[in-house]
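K.L.:
got a sequence here, can you build the structure:
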Amino acid sequence: MRFHKLAISLIMAGLIGGLAYKGYDEYKTSQASEPTVEVATDDGVLGGLEVGQRAPQFELETTEGQSVSLADYEGQQVILNFWATWCPPCREELPELIEFGEDTGIPVLGVNATKNERLGKRDVDAFLQEVPVSFPILLDETGTVEKTYRVVALPTTYVIGPDGIITAKQVGPVDFDWLHDRTK
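P.N.:
Got it, this is the predicted structure:
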């Protein structure tokens, strides 16, 4: 009887070890095929990039398929807002971002965390049918820009100065007054 228990235990341990090795091998293979992402290397930004740091350049497509780059706004103040359709605080702040952009003329760029949407771009398109926006919605389909900026929570908003330096940051929803106070 003890021999049977020992044999079964050894077989189970072998199966578990084999599955673990196979899983690790698949993980290693999948990591090798992912594109390299430039991420800020300052250890002080584990919670995201901070005020005073240069905003990393990026290029993403809008929901209409146009290519938009942060460099397109060089010399201007820009509001960069990371959001998702399933995020209640993101939905809550959207009217404030729309009003701010329309009232001030300061460009607002909405970076959708498309990789985290259940149906990807289809979720974004459906949402924008309900809530049309007056600023570009950029699709971060691979999560590259989200990783580069080290976004840890949605929504996260950055105010970027004309010189490309981050002048303000808010993790959580923003309102018109917060945006206005940080863009004077």
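K.L.:
use CA for all of it now, contacts and neighbours both
P.N.:
Will do.
K.L.:
for the residue most central in space within the chain, give its distance to residue 113.
P.N.:
The centroid of the chain falls nearest to residue 146 when counting by Cα atoms, centre = their mean (3.0 Å). Note on residue 146: its distance to residue 113, by Cα to Cα, to the nearest Å, is 7 Å.
K.L.:
next, the structure of the following sequence, for comparison with the previous one:
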Amino acid sequence: MKRNQIAAVVVLIALLAWGVVDAYVLDKGAENAATSGANSSVPIGLEKGNLAPDFELQQPGGDKVKLSDFRGKKVIVNLWATWCPPCRAEIPDMQRFYEANKANGVVILGVNLTATETKPEDVEKFVQAYGMTFPVLLDGEKQVSDMYKAISIPTSFIIDSQGVIREKYIGPMSYEWMEKTLGRVQ
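P.N.:
Take a look at the predicted model:
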């Protein structure tokens, strides 16, 4: 059993390291994606200062949600999966942060990498079990995970009220990190 735990830690470290490479190297060549209502003077892409690529996904209840619907609010786009231990670790802090800040124009969009789930129908049970009240979106076709180049998870993008990416964070976010980072974002 100890050997399996060591192997799991090594795999997790490798995934996080690959995510760092993704954040600093691969994103430099990110292609533009279509965004409705985009400010043409700001390029669309995944680097800090780029307009976040728009997307539309469905919630477990069936409603569709677009990222651009939240212009005027600060948004955390969080890519996650139910099987991911670091994702599970950050959910309580994300939920607490959302409840404390939603009245101040902060939104968390939890983009579940549904295509990677063993049983996609279990996502809704997971959301209920963890008491997640922020919008959870289902990425069953890998649309957003491919567009946002989510190689390791959790990966989060902090987007300002104008739709511009201000931070990319790989790994589990803490309440304190979200508070400090979103406090600097307009």
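K.L.:
TM between them?
P.N.:
The TM-score (TM-score structural alignment, normalised by the length of structure 1) is 0.73; 141 aligned residues with a Cα RMSD of 1.6 Å.
K.L.:
could you name every residue contacting both of residue 146 and residue 113 of structure 1?
P.N.:
With contacts defined as Cα atoms under 8 Å, 6 or more residues apart in numbering, the residues adjacent to both residue 146 of structure 1 and residue 113 are 82, 140.
K.L.:
which outside residues touch stretch 7-22 of structure 2?
P.N.:
Contacts for stretch 7-22 of structure 2 (Cα under 8 Å, 6+ apart): 149, 150, 151, 152, 170, 171.
K.L.:
in structure 1, what residues pair with that stretch?
P.N.:
Counting by TM-score structural alignment, stretch 7-22 of structure 2 lines up with no residues of structure 1.
K.L.:
flag every buried residue along that stretch.
P.N.:
For stretch 7-22 of structure 2, a neighbour-count test (16 or more other Cα atoms under 10 Å) marks 12, 15, 16, 19, 20, 22 as buried.
K.L.:
do the same with stretch 115-131 of structure 1
P.N.:
Buried-residue list, stretch 115-131 of structure 1, by 16+ other Cα under 10 Å: 115, 117, 120, 121, 124.
K.L.:
pull the distance from the helix of greatest length in structure 1 to the chain's centre.
P.N.:
In structure 1, assigned by DSSP state H, the helix with the most residues is helix 2-33. Distance, stretch centre to chain centre, for helix 2-33 of structure 1: 35 Å (Cα atoms, centre = their mean, to the nearest Å).
K.L.:
how about stretch 172-186 of structure 2?
P.N.:
The answer for stretch 172-186 of structure 2 is 14 Å, by Cα atoms, centre = their mean.
K.L.:
for stretch 155-173 of structure 1, same thing?
P.N.:
14 Å.
K.L.:
buried set for it?
P.N.:
In stretch 155-173 of structure 1, counting by 16+ other Cα under 10 Å, buried: 155-161, 164-171, 173.
K.L.:
and what of stretch 135-147 of structure 2?
P.N.:
Buried residues in stretch 135-147 of structure 2 (16+ other Cα under 10 Å): 136, 137, 138, 139, 140, 142, 143, 144, 145, 147.
K.L.:
wait, doesn't the third one sit right on residue 55?
P.N.:
No: distance between residue 138 of structure 2 and residue 55: 11.6 Å, which falls outside the contact criterion (Cα atoms under 8 Å).
K.L.:
and residue 56 of structure 2, what pairs with it in structure 1?
P.N.:
Using TM-score structural alignment, residue 56 of structure 2 pairs with residue 59 in structure 1.
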